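> sequence first, then the predicted structure:
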Amino acid sequence: MGGIGKTALAVEAAHRARARGWFPGGTLFVDLRGYDDDPVTADQAVLALLDALGVRDRDLPPTTERQYDAYRELLSERRDRMLLILDNACDPSQYLPLLPGTDHHRVLITSRDRPDALAVRQIDLEALAPDESVDLVTRALHDTDERDDRPALERDALRELTGLCGHLPLALQIAAGMLRRRRHRGIASLVAEIRDAGDPTSVLDRGSPGTDLYGRSLVLRPVLETSYRRLPPDEARLLRLLCLAPGAETGTEAITALAGLDTGAVLSLLEDLAARHFVMPVRGSNVTASSVPWRVHDVVRVFAVGVVAGDARLREEGEAARERVLDFYYRWADAADDRLRWLPGMQEPRRFEDRGQALAWLDGERAGLVAAVAWGREVRFAGTAVRLAQCLGEYLYSRRYFDDWIAVAEAAREATLLAGDRLGEAIAWDHLGVALREAGRAEEAIDAHTRARDLYQATGDHESEAMAWDNLGIALREAGRTEEAIDAHTRARDLCQEAEDRHHEAGAWHNLGNAQQDAGRTEEAIDAHTQARDLFQATGDRHREAKAWHSLGNGLQDAGRAEEAIEAYGESLEAYREFEDWYGEGRALHALALAYEAAHRPTEARAAHFQSADAYTRANAPTEASEARARAAELPE
C-alpha cells in the first residue's frame, strides 16, 4: 500500500547491491509517478533512460519505435550487469516496454498493485512489527541527536504512538520529524494530539516536514486519496463499508452482509482490493474461502471513515450496511447460542451441527461481535444490539472472556435504556453481575444482581427472578456473606419448584450446596449436590452435571470419604472434556490431584497437577497454570 516504504526499500537495496559490486554497469532509476494525476508513460521514460545512457540530442532516434530499439541494443551490448529501478508503477503498460529483453540485467519494480497476470517474482510489503516501529522512530531521533532520551523515558508513549501510526513507515517518519521539531516536548504530547483528533492523518500531515532526503513528499493523506480515487466504484464502495465494520478483522460472511451482495461477488471484489493492497486476508488453520477474515490497515480505516462522514449519501449507505451486519451477527450468534444451550429433547439447532462448530464460529467472530454490541449506544441499533448481547453470555462465560463480557453487558444495559426495554435491562444487569463476579469484583456483582432481581420482580418474571436470586447468592458467597447466600439460594430453589423448572432448580441446589459447604454444613451440602447431580442428569444437562459432580467431590473430600471423592472428580473430568471446557478440566484435575495427595498417592497427584497446568494454559488462566506446575514440582516423581 502507499506509504509502506517501497521506494525506500528499493533505494536501500540498490545502494547495498552496488556496494557489494553486484552491478558494475551501474544503476538506472525512473520514477514513473503512477499515482500522480499525470503518470509517466513508457515512451517518456525511455527518453530519460536513453539520456542516462548517454544518448541525447542529435544521437536520439527520431521515432519512438527506434528509441526502444536503441535502448534495448545498448543494454544487450553492455557486458557489465546493470540494475534498473522502475518506481511507482500503476500499470504494466508503464514498465513492460522498458524491460531489457535479456536476463543479463536485473529490474526492480515498485507498485501499489499486484500484476498477477505477469510471471514476475512478487514481494509483498506489510506494515512493520510493533518492535520494528519503535526501533525506526528511536533511530530516526538518535540520528539527529544521540542525546534525545525521550524514547527511553517514554517507552509506553512511543509504543502507543507507533500504534496510532498503524506501524506504517511513512506515518512513522512523519511522526519522527514532528518529534525532532518539538524536541522540548514529550512523545506523550503528540500521542494526546493524535488521540484527541481521532484521525492520525490530519495531525501528521499538518505537522509534516514536507519532504525527505530524496525530495519525496512526506504527506500521508494524499497518498491514500490518490489510491482511493483510482478504485472502480464497486471496489470503493466495498472498501468504505468494510472500514465501518466492527473489529479489526471481519469474516467473509459478515462482509457479504455489509455489502448486501452474494458471496462470489464479494470475494471477487476483496481479491481486487487485496491486489491493490487495501485489504489483506488473515490466513489460519481451518479457514475456507467463505470464512477467511479480512483486515484493513488502521490508517486506511480512519481515512475511509472520514470519507463517509463527509458525505450525507455515503453516511446513509454506511448506516444501512451496519444495520445489515448487525442483523447477520444476531442471527448467527442466536443460532450458536441455541447450540451451546441445547439439551436432549430440545429441537435441534439448524445452523451448527455440534457445539464445536458453534464455538469455532464464535471464536472467529468474537472481536466483531463484541464491537457490534457497542453500536447499541445509537438509537437505530439499540434493539438488535440488546438481543445480540443476550446471545453472547453463555459463550463469553464458557470461554472466560470476562473483560469482553463486562463491556458487552454494560453496552447492552445502555442500549436497553434507549430501546425502553426493562426486561432487557434486567438481563443486562444479571449478565453484568456474573461477569463482574468472575472478574473478582464481588461487591459490584452484588449490586448488579440486586438491580436485576428488582427489575424482574417489577416485570413479574418470576422464573428469571429465581435466576437473579441464584446469581446474587453466588456473589454473596464470593464476598464471604455465607448465610445471606444460603438464604438467596433457598429463595431461588423455592421459586424454581413453584414454577416446576427442574433445570434451574438443579442449579439452585448446586449453588446452595456450595454455600452450605462454606458454612461447614458438609452433610447438607452433600445432599444438595446429590440432588443437583440427579436433576442435571434427568434434564440431560451433561455440562452442568460436571459441575455438580465436582462440588459433590468437594463435599465427600471434606467428609473424609477420599475414594468416593476421587470417583466424583473423575466423573466431572470426563464430562468437562466432552465440552472442551478447559478451565473446568483444569479445576477437576487440580481437585483430583489434591485428593490423590490426601490418599498418599503422590505419583498420580503429580501427573494430575501437570495435566491441570496444561488445561489451565489452554483456558487462558496463566496464574492457575503456574500454581499447578509449582505444586507438581514439590511432589516426588
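Looks like it arrived, so ask away.

> please make it C-alpha for all contacts and neighbour counts, starting now.
Fine.

> can you tell me the SS state at residue 294?
strand (DSSP: H, G, I helix; E, B strand; the rest coil).

> structure B:
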Amino acid sequence: MSGDMRNVIHSHETDVAIQVGVLHGDIALSGSIRPVIPRQLPMEPRWLVAREREMSELTDLLADVWPAVVIEGIGGVGKTTLALHWACQNAVRYPDGQLFADLRGFDPLGAPADPGTVLHGFLLALGVAPATIPTGVDAAAALYRTVLAERRVLIVLDNARDAGQVLPLLPGTMSCAVLVTTRNRLSWLRTQGVVSVRLETMADADARTVLERVLENEVARIDLASVTAIVRRCSGLPLALTIAAARVAEHPDFPVSELVAELDEEATRLSAFDAGDGVRSLRAVLSWSSGSLDKELIRAFRLLGAAPVTDVGVSTAAWLWSVSPRDAANTMRALEVANLVRQHRPGRFHMHDLVRLHAAELAADAESRTALRRLVDCFAYTARVADNLLYPHRYAWPPPDLPDGCDPVQLADDPAAVTWFATEHPTLIALHEAARREQWHEAVWHIAHGLDTYQYRLGLLTENVGVARLGLEAAVTIGVARLRASALRQLGRAHTRANSLAEAETCLLEALRIEEDAGFAMGRAHTHHDLQRVYCRRGRYKEALYHSQIAMRLYRAENNPVGAAHSLNAQGWLHARLGDVALALDCCKRALALHTAHGNVSGQAITSDALGRIARDAGYLDEAALHSMVAVRLARQLGNRFAEADHTEQLAAVLIGKGEYASARRLLHAAHELFVAQHRLGDAERVLNQLRTCPEVRESDHSQE
C-alpha cells in the first residue's frame, strides 16, 4: 500500500464508534458541534381567560425586576396554563431556546423529579456532549450555568415540590428567565431573590366566560339558572369549570339540570367533577396536595374538614385540634405553605369550598366527630359568655362547661363580645345546624340562647327567628320545662321583632302557661313584659298596660331593678298612648334614672327614645330632639342597628316638625338604608313615603348645613 495513505473520519455525531478494516498511521478525528436551540415548550393553551393582570405582572417582573418568578396557588387554579401561555407568547424574547421540565412534585404515581436528572436532560438539549456531563448535581449545575452564561433562554419548571428541586436549575445570568409553578409556598426561593405571584380563583363573571369558551356554541342551550348554579358550585376554580363544561359537552342530549343536581349535593359534588378517564378528576388533583403532607399535617387537614366552615380562626383550629393557640397558628401556617389554606387577614384562614369538601371526605371517622363535638361545645360556651357581656342585666342561665384542653377566648367587655360575634357569626350558624343534625340538643339550645342579643342588635331578623326555632326544638327534646319556656319566649321576641305578631303572641302565652305551672317568677316577669310589647304593637294598649304592671311587680319582688325600669318605661309609653302625658313623662323619667344608676346603656337608649316620642307628640320639639339624639347616639355606641333605625326615623320626624328639612332628609335616607339592610321592608317603605312628602330644602335650613 502507498505510504501516504490516510484514514479520515468526518462526523457531526458525538460518542459514535466507527469500525474500519485495517488502520495504518495516526487517526485524526475532526468534527463540529452544531449550535442547538431547544424548543421544549408544550403546545400553547388554546386560550386564557381573565388572567390579563397576571400576564402583565409576569411581563413586568421578568423584564425589569428579576428573571425568576414562582407562580403559586391551589391545585386546579390554572398555574401551568398561565405559565405556558406567557412562555409561548414571549418565546421570541429568548432566541437561544426554551427549556421545559415537569418536576412532578405532586405526582401520585412516582417520586418527584431528581434535579440531577433534569440537569442532564437540559444539558443534552443545549448541545453538551453526554460524556462531558458531570455525574454530581453541583458540578452539573455549574456546567449548566456556564453553558447558559452567554445565552438568552427561557426555562419553565412546572409542578415543583420544594426549593431543593428548583435551586440547581436556576441559571446564573440575568439574560435568562425562569418560570416555576408550584402548589407550595417556596419561601426559601424568596430569600434568593425569586419573586412570587399567587394565582387566585376566578370571579363569577370570568368563570362564566370559561364555561362559554369551553362549550362554545353549546352554551346557548343551557339556561341562565343552570349556568349560574355551575359557576357557583365551581367556586372560581378553572379545573372544576372545565371538567363541568366537558361533562355537559360530552352528553349534549342530557339535561344540564342533572349535573346541577349533582353539584348542589355536597355528598356528590366532588364526584361530579370527574371527566371519566381517571386522570381529569378534581378529587385526584386535590388528593395530590393532601397526599404530600406529613402525618401530623394530614391529621390537621382532615380534622379541618370536620368543621362545616371555610373561614377558620386560630382559636377555632386550636379547639378543633385540642392544642394551644400557638401550636394551632404554627400548624395553620404550615398548611398555608401547602396552599391548602389562605391567611386573608391576621389569624384568619380561608379554605376553598372544594378543598374543604375534599378534607371533609377524609374526615369521615370517629376522631373527626369527636373534634366537631369539641368545637361545637367551645363555641356554645363562648357564645353564652359573650351574650352575657352584651346584656348582663338579666337572669343568666349557666353556660355549658368548656371542654378539657380548650383555652377560652378572653372577652373583656361589650365591644370585645360584639367583635367576636361579628367575626364568628357565620361559624356559629353553621355549627348550630351541625349540632342539630348530630342531635346534640344541649349545645343547640345554648347556641340559640347565646345568639339572641347579637342578632337583635344587628337586625338579623330572619336568622333570629330561625335560630330561635332550633332552640325551641332542642328544648322540647330535652324535656326541661324552664328551658322550653325560655326558648318559647326567645322565639316570641324574635317574631315580635320580625312583626309576626300573631305567632309571637302564641309563643309567649304558651311560655307564660309553663312558667305559671312551674312557679318561675322571673320567667313570668320576662314573658309579661314581652307580651306588653306585642299588644302595644297591635294597638291593644290597655292589655299591654296590664301585662306591664304585672311584670313590674314581679321584677320588684325578684329584686330586679333593671327589669322594673323596662316595665316603667313601657308603662310611660302606654300612658301616653292612652292620653295621660304627665304620667307618661313621669314613668319614663323614673325609668331613665334607674337604667342610668345601673349602667344599662340599652335601657337608656330605649327610654330616651320613648321620652323623645312623648315630647314630640306633646309639642315639646326642642326637648324631643335632645332625647332622640341621645337615643341615636347610644344605639350607635352599642352597635344596635335595629334600635338605631327606629331612633333615627324618630329623630327625623322631630326635625321635620322643627322645619329642619335638610337634616331630616339625611336622617330619613340613613334610616331607610338601615331598614333595607335588615329586610324590614314595610318600615323602609314607610320612610320612603316620608321622604316623598318632606320638602327638599327651606330657607331656614341653611343655618343647619
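Yep, that arrived. Here the structure is a predicted model, which is why all the values come from computation and not from measurement.

> helix or strand for the alignment partner in the second structure of residue 414 of the first structure, which one?
Residue pairing (TM-score structural alignment): residue 414 of the first structure is matched to residue 473 of the second structure. Assigning secondary structure by DSSP states H and E places residue 473 of the second structure in helix 461-478.

> next secondary structure after that helix?
Trace forward from helix 461-478 of the second structure with DSSP H and E and the next one is helix 481-497.

> quick one: contacts for the residue nearest the centre of the second structure?
The residue lying closest to the centre of the second structure (C-alpha atoms, centre = their mean) is residue 311, at 4.6 Å. By C-alpha atoms under 8 Å, 6 or more residues apart in numbering, the residues touching residue 311 of the second structure are 348-351, 427.

> superpose on the first structure and give me the mean offset of the helix holding residue 473 of the second structure.
For helix 461-478 of the second structure, the mean deviation from the first structure after alignment is 2.4 Å (mean C-alpha distance after the TM-score superposition for the first structure).

> and the residue nearest to the centre of the second structure, what pairs with it in the first structure?
By TM-score structural alignment, residue 311 of the second structure lines up with residue 249.

> which one is its match nearest to, not counting chain neighbours?
residue 295 (4.7 Å; C-alpha to C-alpha, 6 or more residues apart in numbering).

> for that neighbour, what are its contacts?
When the contact criterion is C-alpha under 8 Å, 6+ apart, the partners of residue 295 of the first structure are 248-250, 279-282.

> will you turn those residues into TSV that also has distance to residue 161 of the first structure and secondary structure?
Compiled in TSV, those are given as follows (distance: C-alpha to C-alpha, whole Å; DSSP: H, G, I helix; E, B strand; the rest coil):
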residue	distance to residue 161 of the first structure	secondary structure
248	18	coil
249	21	strand
250	25	strand
279	22	strand
280	23	strand
281	25	strand
282	24	coil
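
> adding distance to residue 51 of the first structure, write these out as a markdown table.
Shown next, in a markdown table, are the contacts of residue 295 of the first structure (distance: C-alpha to C-alpha, whole Å):
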| residue | distance to residue 51 of the first structure |
| --- | --- |
| 248 | 48 |
| 249 | 49 |
| 250 | 50 |
| 279 | 39 |
| 280 | 40 |
| 281 | 43 |
| 282 | 45 |
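
> out of these, which is nearest to residue 64 of the first structure?
Checking the contacts of residue 295 of the first structure against residue 64 of the first structure with C-alpha to C-alpha, the nearest one is residue 279 at 38.6 Å.

> how much space between the closest one and residue 126 of the first structure?
Separation of residue 279 of the first structure from residue 126 of the first structure (C-alpha to C-alpha, to the nearest Å): 11 Å.

> looking at these two, which one has more neighbours?
Neighbours per residue, other C-alpha atoms under 10 Å: of residue 279 of the first structure and residue 126, the larger number sits with residue 279, 22 against 15.

> what about the helices in the stretch 451-600 of the first structure?
462-478, 482-498, 502-518, 522-539, 542-558, 562-578, 582-598 (DSSP state H, counting those that start in this stretch).

> and the first one against the second structure, how far off on average?
Helix 462-478 of the first structure, aligned to the second structure and superposed, deviates on average by 2.4 Å (mean C-alpha distance after the TM-score superposition for the first structure).

> so what secondary structure elements neighbour that helix?
Applying 3 or more C-alpha pairs under 8 Å, 6 or more residues apart in numbering; DSSP states H and E, one finds that helix 462-478 of the first structure makes contact with helix 422-438, helix 442-459, helix 482-498, helix 502-518.
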